[in-house]
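Undergrad: Sequence below, structure please.
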Amino acid sequence: MTESPWHKEIKNWGVATEIPLGNRRADCMLRCGKRAEIQARPLTPAEVAGREAHADLWILDCRAAHRTDRLLVWDDPDFGQLFRWDRAWQSFAVAKRPVFLNLEMDISTGHGSFLQVTGWAFNRHRALGSGHPHTATAMRSWMRYDIPLTAHPAVTR
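TA: Sure, this is the predicted structure:
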């Protein structure tokens, strides 16, 4: 399968790509030594669990869901950033590693937004959760240079 421009872009934010680990590989290595799995499509629960054996975190392409309002993010004064993802990738209910949702990305400018999931629950076709927003610039700096991520002011819609 060929990689999309989005997948290639995010993968290249790491310091190394295609990290071999036995008979598997991680998409990229971050400066801090973490291995990222970058995913643009749903997987089966077995695939999620299997890939977690060699990856430390997930970056999921949720741009289409966000653009079509299937993934909504809003600021709640009591709980911070909340989200609702309709027709969510249910297989990620088994994920144990940290997850980052890419909400927006303009490959030509590098501008975009991500939501670091801090907690979520799946109910059939929907995921509800909370998270911390980050700009694409902050994500890139963390992945490439190990500059700590700090929550960015509201990424809402």
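
Undergrad: rest of the way, CA atoms for contacts and neighbours
TA: Fine.

Undergrad: Counting by contacts, list what the helix or strand where residue 100 lies packs against.
TA: Residue 100 is part of strand 99-106 when elements are defined by DSSP states H and E. On a contact count with 3 or more CA pairs under 8 Å, 6 or more residues apart in numbering; DSSP states H and E, strand 99-106 meets strand 57-61, helix 63-67, strand 111-123.

Undergrad: I'd like those laid out as TSV, including mean neighbour count and distance to residue 29.
TA: Shown next, in TSV, are those (neighbours: other CA atoms under 10 Å; distance: least, CA to CA, whole Å):
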stretch	mean neighbour count	distance to residue 29
strand 57-61	22	10
helix 63-67	17	23
strand 111-123	18	18
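
Undergrad: closest to residue 129 out of these?
TA: Nearest of the helices and strands packed on strand 99-106 to residue 129, taken as CA to CA: strand 111-123 at 3.9 Å.

Undergrad: centre of the chain versus the closest one, how much separation?
TA: How far strand 111-123 lies from its chain's middle: 7 Å, per CA atoms, centre = their mean, to the nearest Å.

Undergrad: and this one, so I can compare the two:
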Amino acid sequence: MTESTWHKEVKDWGVATEIALGNRRADCLLRCGKRAEIQAHRLAPVEVAGREAHTDLWILDCRAAHARNRLLVWDDPDFGTLFRWNRAWQGFAVAKRPAFLNTKLDISTGRGTFLEVTGWIFDGYRALGSGRLHTAAAMRSWMRYDTPLAPHLVVTP
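TA: Below is the predicted model of the structure:
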């Protein structure tokens, strides 16, 4: 399977790519030593569980879901940043590793938004949860230089 432009772009934010781990591999290595699995499509639960043996975090391409209003992100004054993902990738209900949902990314400018999931539950074909928003620049800097992630200040409606 060929990699998408999005997959190649995000993978290249790490300090190394295609990290071999036995008969598996991680997509990229972050400066802090974490291994990231970058995923543009849904996976079966058994595949998610299997990949978690060699990865420390997930970066999921949710741009289409966000653009089609299947992934809604909003700020609640009492609870912070919340999200609802209709027709969520059910395989990730078994995920134990941290996840980042890419809601927007313009490859030509490098601008975009990522939602760091701080908690989620899967209810049928819907995922509900909370998180912290980060700019693409902040994600890139964290992955490449281990710059601490600070919450994004502009909330996506």
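
Undergrad: Can you state the residues of structure 1 onto which the top helix by length along structure 2 aligns?
TA: Identified as the longest helix of structure 2 according to DSSP state H is helix 136-145. Aligned using TM-score structural alignment, helix 136-145 of structure 2 spans residues 136-145 in structure 1.

Undergrad: So which bits of the matching stretch are buried?
TA: Using 16 or more other CA atoms under 10 Å as the test for burial, stretch 136-145 of structure 1 gives 136, 138-144.

Undergrad: Which one of those is nearest to residue 49 of structure 1?
TA: Closest approach to residue 49 of structure 1 among the buried residues of stretch 136-145 of structure 1 (CA to CA): residue 143, at 22.8 Å.

Undergrad: show me the contacts for the closest residue to that closest one other than its chain neighbours.
TA: Counting by CA to CA, 6 or more residues apart in numbering, residue 143 of structure 1 lies nearest to residue 30, which is 4.7 Å off, once chain neighbours are set aside. Going by CA atoms under 8 Å, 6 or more residues apart in numbering, residue 30 of structure 1 touches 13-16, 36, 142-144, 146.

Undergrad: Tabulate the helices and strands packed on strand 99-106 of structure 1 (JSON lines), appending distance to residue 42 of structure 1.
TA: Formatted as JSON lines, these follow (distance: least, CA to CA, whole Å):
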{"stretch": "strand 57-61", "distance to residue 42 of structure 1": "9"}
{"stretch": "helix 63-67", "distance to residue 42 of structure 1": "12"}
{"stretch": "strand 111-123", "distance to residue 42 of structure 1": "14"}
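
Undergrad: can you give me the angle the longest helix of structure 2 makes with strand 99-106?
TA: Here helix 136-145 of structure 2 runs at an angle of 120 degrees relative to strand 99-106 (axes from the mean of the first three to the mean of the last three CA atoms, to 10 degrees).

Undergrad: So what's the gap between helix 136-145 of structure 2 and the chain middle?
TA: Per CA atoms, centre = their mean, the centroid offset for helix 136-145 of structure 2 relative to its chain is 13 Å.

Undergrad: just checking, what packs against that helix?
TA: Using 3+ CA pairs under 8 Å, 6+ apart, helix 136-145 of structure 2 sits against strand 111-123.
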